[in-house]
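Chemist: Fold the following, please.
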Amino acid sequence: MESKEHIIDLPKRVYIGNDLISSIREYLISLNLSDPFLVVTGPIVRMSITSKLFDSLSNFKYEVIEVKSADIEEVNHVEEFAKQIKANVIIGVGGGSVIDVAKYVAFRIDKEFISIPTAPSHDGITSPFAAIKGMGKPISVKAKGPLSIIADIQILSTAPRRLINAGVGDTIGKFIAVRDWKLASKITGEYYGDYTASLALLSAKHALSCTKLLNKDLRAGVRILTEALISSGVAMGMAGSTRPASGSEHLFAHAIEMLYPGKGLHGELVAIGTILMAYVHGINWRKIKKAMKRVGLPTNAKEVGIPEEGVIKALTIAHSIRPERYTILGDRGLSWSSAEKIARETGVIS
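Modeler: The predicted model follows:
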């Protein structure tokens, strides 16, 4: 049955290029945004970035607040401060945690959100969803999609290589997410958007091509990766859910995050989950694994400090993370013996 309406919120403008931070004043004016602004940033955002940003904001009223993690306590603190200063716009400047807090606060107080990522670590820079800890299971919640994204490739290219690689891992995972989505449509009758799915798949293909480019031309590779992350986020905005970008590979990653908090970056865990679920789906997991190794992504449990039995357990409970979301794992999940076989045959455990 068709729903009454399907609302698609997309960014009004995406600015992508080099040395864009110095031009933020002009961008904000062109977007007809009024101050005061609240700049949400993190403890590891480099002074060189923030000093340029603050120079560009010098003619506006603005306040700055620093967050250390994407949890509900930080969200409440930032929200209270935003209301106190009567912020009209929330500007997130930083990595995934900063962006998630900023857009979730913007959603809660119904203000515009501007995304200025400093690391291409996952597609949260564009998507209208946020991963906030302390709200139950580690799944995404509805947030404010960005009115505008300002992606400075010069800045993104200087992010730690591990974060860049994590962005590759997160994006390649869309190969699995789209297959799971299509399977769910056949089994449960769930809505499936062909165009949206194609957009997510295109992002995954670009991320795969990045694995051949990043070691030769970092900046060119980061630009392609950033565009892939942006289009993946747009796909989620069009679908109205994380379905095009999050399937059984993410359920595995979330299971690991529940069992072993702090072990591995999100994109690294998604990368390992992608290898495992590619095997289950019967697609070329060896090609995916080879590409991940090429950029230095972890492809086994040992590389992220997870015990082998932890991988097996995560595979057996992954289906229960989001029981309403049907994937290749089915309703009952994997048995311990099946999970162990998959993990050993793919080399995720030895």
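
Chemist: For the rest of this, base every contact and every neighbour count on C-alpha atoms.
Modeler: Will do.

Chemist: Show me where the stretch 51-200 of the chain has its helices.
Modeler: Under the criterion DSSP state H, counting those that start in this stretch, helices of the stretch 51-200 of the chain are mapped to 72-84, 96-109, 153-156, 161-172, 174-188, 194-213.

Chemist: Now these in a markdown table, please, with extra columns for mean neighbour count and distance to residue 327.
Modeler: Shown next, in a markdown table, are those (neighbours: other CA atoms under 10 Å; distance: least, CA to CA, whole Å):
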| stretch | mean neighbour count | distance to residue 327 |
| --- | --- | --- |
| helix 72-84 | 17 | 28 |
| helix 96-109 | 26 | 25 |
| helix 153-156 | 22 | 33 |
| helix 161-172 | 28 | 17 |
| helix 174-188 | 21 | 5 |
| helix 194-213 | 21 | 15 |
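
Chemist: so which of these comes closest to residue 345?
Modeler: helix 174-188 (18.2 Å; CA to CA).

Chemist: now the closest one against helix 161-172, angle please.
Modeler: Angle, helix 174-188 to helix 161-172, by axes from the mean of the first three to the mean of the last three CA atoms, to 10 degrees: 30 degrees.

Chemist: To compare against the first, here's the next sequence to fold:
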Amino acid sequence: MKPQLLDWKLANRIKGEEFSSSASAIAEYAAKELIEKAHLIMPGVEESVWLVVKQILASGTSMAIAASSRPASGSEHLIAHNLENLCQGKAIHGEQCAIGSVISMFLHGGDWRSMVSTYSKFGLSVRARDYGIRDDIMIEALRTAHRIRKERYTILGEVDLSREAAQNALSITGIL
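Modeler: I've put the predicted structure just below:
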């Protein structure tokens, strides 16, 4: 399951936030389709573009059903937006979300290693240094990402992670 959907389910359990199983299923389908067909996605191939566009449309549909960006945006986006604030211009949004997805999945206790493997099929690194992001900035981005949207409950919780906990999680996942 995508980390943003795990965040949404967590918010439903902890905070009573409304959860749409239909929107969640569509968002999960879109992600699984891309992962399963990753080997078919190649630069400059029209069929590849269509495969990706169909899943973007499915993701948009899931957000329309939920009347929220929840199906496509959770802790990984909070981390990405915090990185954008702390080190402007170092990596593009999608790269930052990939990094955020890996650490979010790790925090959820999910299969973050398969995410790293899938990203590598596209030549996408999740090492912060590969984007010019210093270790101290990456640690701070993870520690304080929950502040970006205080109303959006995620696995990041409501208080700053300790520096040691953030560094440990980022090191284990290979982000640092």
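
Chemist: For the two chains, what TM-score is obtained?
Modeler: The TM-score (TM-score structural alignment, normalised by the length of structure 2) is 0.95; 176 aligned residues with a CA RMSD of 1.5 Å.

Chemist: okay, the helices of the stretch 51-200 of structure 1 in JSON lines with distance to residue 47 of structure 1 next?
Modeler: Compiled in JSON lines, these are given as follows (distance: least, CA to CA, whole Å):
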{"stretch": "helix 72-84", "distance to residue 47 of structure 1": "21"}
{"stretch": "helix 96-109", "distance to residue 47 of structure 1": "16"}
{"stretch": "helix 153-156", "distance to residue 47 of structure 1": "12"}
{"stretch": "helix 161-172", "distance to residue 47 of structure 1": "19"}
{"stretch": "helix 174-188", "distance to residue 47 of structure 1": "34"}
{"stretch": "helix 194-213", "distance to residue 47 of structure 1": "29"}
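
Chemist: Tell me which of those helices sits nearest to residue 234 of structure 1.
Modeler: That would be, of the helices of the stretch 51-200 of structure 1 and by CA to CA, helix 194-213, which comes in at 8.4 Å.

Chemist: okay, and the helix or strand following that closest one goes to which residues in structure 2?
Modeler: Later in the chain than helix 194-213 of structure 1, the nearest helix or strand by DSSP states H and E is helix 218-239. On structure 2, the counterpart of helix 218-239 of structure 1 by TM-score structural alignment is residues 45-66.

Chemist: what does the matching stretch rub up against?
Modeler: With contacts defined as CA atoms under 8 Å, 6 or more residues apart in numbering, stretch 45-66 of structure 2 is touched by 19-20, 22-24, 26-27, 30-31, 33-34, 40-42, 69-72.

Chemist: can you check stretch 148-159 of structure 2 too?
Modeler: 7-8, 10-11, 15, 74-75, 78, 81-82, 104, 107-108, 144-147.

Chemist: again, only this time at 7 Å
Modeler: 7, 10-11, 74-75, 78, 82, 107-108, 146 (CA atoms under 7 Å, 6 or more residues apart in numbering).

Chemist: and that stretch, which stretch of structure 1?
Modeler: With TM-score structural alignment as the criterion, stretch 148-159 of structure 2 aligns to 321-332.

Chemist: First-to-last residue distance for the matching stretch?
Modeler: Its start and end residues considered, stretch 321-332 of structure 1 measures 12 Å (CA to CA, to the nearest Å).

Chemist: still on that earlier bit, go through the match of helix 218-239 of structure 1 and flag the buried ones.
Modeler: Residues of stretch 45-66 of structure 2 classed as buried: 48, 51-52, 55-56, 58-63, 65-66 (neighbour count, 16 or more other CA atoms under 10 Å).

Chemist: Show me what the host helix or strand of residue 136 of structure 2 is packed against.
Modeler: According to DSSP H and E, residue 136 of structure 2 maps onto helix 135-144. Applying 3 or more CA pairs under 7 Å, 6 or more residues apart in numbering; DSSP states H and E, one finds that helix 135-144 of structure 2 contacts helix 75-86, helix 163-172.

Chemist: could you point out which element follows the longest one?
Modeler: By that I understand helix 75-86 of structure 2. In N-to-C order, the element after helix 75-86 of structure 2 by DSSP H and E is helix 93-108.

Chemist: Against which helices or strands is that following helix packed?
Modeler: Helix 93-108 of structure 2 packs on helix 3-15, helix 75-86, helix 112-121, going by 3+ CA pairs under 7 Å, 6+ apart.

Chemist: now do 8 Å
Modeler: Judged by 3 or more CA pairs under 8 Å, 6 or more residues apart in numbering; DSSP states H and E, the packing partners of helix 93-108 of structure 2 are helix 3-15, helix 75-86, helix 112-121, helix 163-172.
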